[in-house]
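**Student:** Provide a 3D model corresponding to the input given below.
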Amino acid sequence: MNKSELSGIALIIVSFVLIVYFGYNNYQEKNRLKNDKLELTSQIEHLQQTIEKNNQIIADNEQSKRELENQSTEWQEQINEQLKNNDCANQLVPVSVSNSLYNRAKNLRQPTDTSKSIK
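**Tutor:** Predicted coordinates:
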């Protein structure tokens, strides 16, 4: 065999080795990416479940708050009805006490904002 035939064979062998090398690396990278994709998909599903649970907790808390607001209103109406003809109820209450009670009731009755739930 002459020198050019040997270089051609060497070139073919080197090309084959490179093709096998890059093919194997590509196969390994493809498997790694496939595993990463499965792991990320699993994490996304887990996060979606967590979001759904948190949204349900938020909705339950808002419902409880509305129920407490309604209960507070009912109690206030009952108190007002019972004190309607009571002389003691017509006496002035110190400003600091009335402000404190007013602010407490105001905070309890603030509307709930459901637009801020997690999506």
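**Student:** alpha carbons only for contacts and neighbour counts from here, please
**Tutor:** Will do.
**Student:** where's W75, which helix or strand?
**Tutor:** Secondary-structure assignment from DSSP states H and E places W75 in helix 3-83.
**Student:** Now do that helix: which elements does it pack against?
**Tutor:** For helix 3-83, the packing partners by 3 or more CA pairs under 8 Å, 6 or more residues apart in numbering; DSSP states H and E come out as helix 95-109.
**Student:** Please provide the structure for the following sequence as well, for comparison with the first:
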Amino acid sequence: MKKVKFIFFVFISAIFIAGGIFAGFAIAFTVAETPEFSLPVHDLDEVIGVQVFHDNRSTQLHIGFDFKLDNDTEIFAPISGKVTNVKKHQMSNGYWLIDVNIKINVKWTIFIAFEPWTT
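**Tutor:** Next up is the predicted model:
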């Protein structure tokens, strides 16, 4: 009988713990608002070109915009958040591609790629 009570206690405890974790995530996702982004430049006049790119031959969907900036343009994060990852990839032409992930809240992360051919 003790073994059955112990198993029942463990089972009920697991349900309460799982429920608490689920409720915490549910509250966090409900509170996390949809963020508002801005361009990563101080003045819109610094953007000297914009293009949307999608290559139909590619299996990867490109859902971003490419902004052309002068080489000396100061850029900054388009929204407050925590930088969670920075990756550098060497391109075949000797240039570097830099990827940055910024975590905004529990629901949203933004990905920015700095591409050398857009300068």
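**Student:** TM-score for this pair?
**Tutor:** After superposition, the two chains reach a TM-score (TM-score structural alignment, normalised by the length of the first structure) of 0.36; 61 aligned residues with a CA RMSD of 4.1 Å.
**Student:** that older thread, starting at the chain centroid, how far to the helix holding W75 of the first structure?
**Tutor:** Remark: helix 3-83 of the first structure is offset 12 Å from the chain centroid, using CA atoms, centre = their mean, to the nearest Å.
**Student:** now it and helix 95-109, what's the angle there?
**Tutor:** 130 degrees (axes from the mean of the first three to the mean of the last three CA atoms, to 10 degrees).
**Student:** Can you check my assumption that I12 of the second structure lies in a helix?
**Tutor:** Yes. Under DSSP: H, G, I helix; E, B strand; the rest coil, I12 of the second structure sits within a helix.
**Student:** what's the distance between the residue most central in space within the first structure and Y21 of the first structure?
**Tutor:** Centroid check for the first structure by CA atoms, centre = their mean gives I51 as the closest residue, at 4.0 Å. Between I51 of the first structure and Y21 of the first structure the computed distance is 44 Å (CA to CA, to the nearest Å).
**Student:** Over to A59 of the first structure?
**Tutor:** Counting by CA to CA - A59 of the first structure and Y21 of the first structure are separated by 56 Å.
**Student:** Equivalent analysis for N99 of the first structure, please.
**Tutor:** Distance from N99 of the first structure to Y21 of the first structure, by CA to CA: 80 Å.
**Student:** and what of V95 of the first structure?
**Tutor:** For V95 of the first structure, the distance to Y21 of the first structure (CA to CA) stands at 86 Å.
**Student:** These two - which one has more neighbours?
**Tutor:** Between V95 of the first structure and Y21, Y21 has the larger neighbour count (other CA atoms under 10 Å), namely 12 against 9.
**Student:** Thank you kindly, that will do.
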